[in-house]
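A.B. asks: I need the structure of the sequence given here:
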Amino acid sequence: MPKRILSGTVTSNQNEQTVTVSVERRFTHPVLKKTIRKSKKYRAHDETNQFNVGDQVRIQECAPKSKTKRWEVIAN
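C.D. replies: As a prediction, the model looks like this:
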């Protein structure tokens, strides 16, 4: 089964080898028919600490690396 790939913006890189990525999704409300934006934050593994706040990155599912990290950065 293929692993999910999401794209988002780095919002924090204060931790060692970890970045927080905010991923936004847009959908139409079923009743109001209005486009709604929702965002969710994911903690992702960044092996080389190369990504900074504001960078656009792609993250991919992986095996758990810590209590909160289930994603890894694959590209920018």
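A.B. asks: please make it C-alpha for all contacts and neighbour counts, starting now.
C.D. replies: Fine.
A.B. asks: where do the strands sit along the chain?
C.D. replies: Here the chain has its strands, by DSSP state E, at 5-12, 18-28, 35-45, 56-61, 71-75.
A.B. asks: can you tell me which residues contact residue 14?
C.D. replies: Neighbour list for residue 14: empty [criterion: Cα atoms under 8 Å, 6 or more residues apart in numbering].
A.B. asks: what sits against residue 53?
C.D. replies: 9-13.
A.B. asks: of those, just say which sits nearest to residue 1.
C.D. replies: Closest approach between the contacts of residue 53 and residue 1, by Cα to Cα: residue 9, at 25.8 Å.
A.B. asks: now show me the structure for the sequence below, then we'll compare the two:
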Amino acid sequence: MPKRILSGTVTSDKNEQTVTVVVERRITHPVLKKTIRKSKKYRAHDPLNTYKTGDAVRIQECAPISKTKRWEVLA
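C.D. replies: I've put the predicted structure just below:
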């Protein structure tokens, strides 16, 4: 089974080797038929601390690295 790849924006780079990425998706409301923006935060592994707040990144699923990290930043 292929690993999921998501794209988002870095919102925090304060932790060592970790970035927080917000992934936004658009869905249509089932009743109102209005487009709604939903977002979710993911913590991703960034071993070289190369990404800063505001950068657009792609993240990929990986084996658990820590209690909260299950994603890694694609180079």
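A.B. asks: now the strands of structure 1 in CSV, with mean neighbour count?
C.D. replies: Formatted as CSV, the strands of structure 1 follow (neighbours: other Cα atoms under 10 Å):
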stretch, mean neighbour count
strand 5-12, 18
strand 18-28, 18
strand 35-45, 15
strand 56-61, 19
strand 71-75, 19
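A.B. asks: quick check: the residue nearest the centre of structure 1 vs residue 74 of structure 1, distance?
C.D. replies: Closest to where the C-alpha atoms of structure 1 average out (Cα atoms, centre = their mean) is residue 21, at 3.7 Å. Relative to residue 74 of structure 1, residue 21 of structure 1 is positioned 12 Å away (Cα to Cα, to the nearest Å).
A.B. asks: got it, and residue 28 of structure 1?
C.D. replies: For residue 28 of structure 1 relative to residue 74 of structure 1 (Cα to Cα), the value is 29 Å.
A.B. asks: so what does the residue nearest to the centre of structure 1 match up with in structure 2?
C.D. replies: Using TM-score structural alignment, the partner of residue 21 of structure 1 in structure 2 is residue 21.
A.B. asks: residue contacts, the nearest residue to its match once chain neighbours are set aside?
C.D. replies: Closest residue to residue 21 of structure 2 apart from its sequence neighbours, by Cα to Cα, 6 or more residues apart in numbering: residue 10 at 4.4 Å. Applying Cα under 8 Å, 6+ apart, we find residue 10 of structure 2 in contact with 19-22, 51-57.
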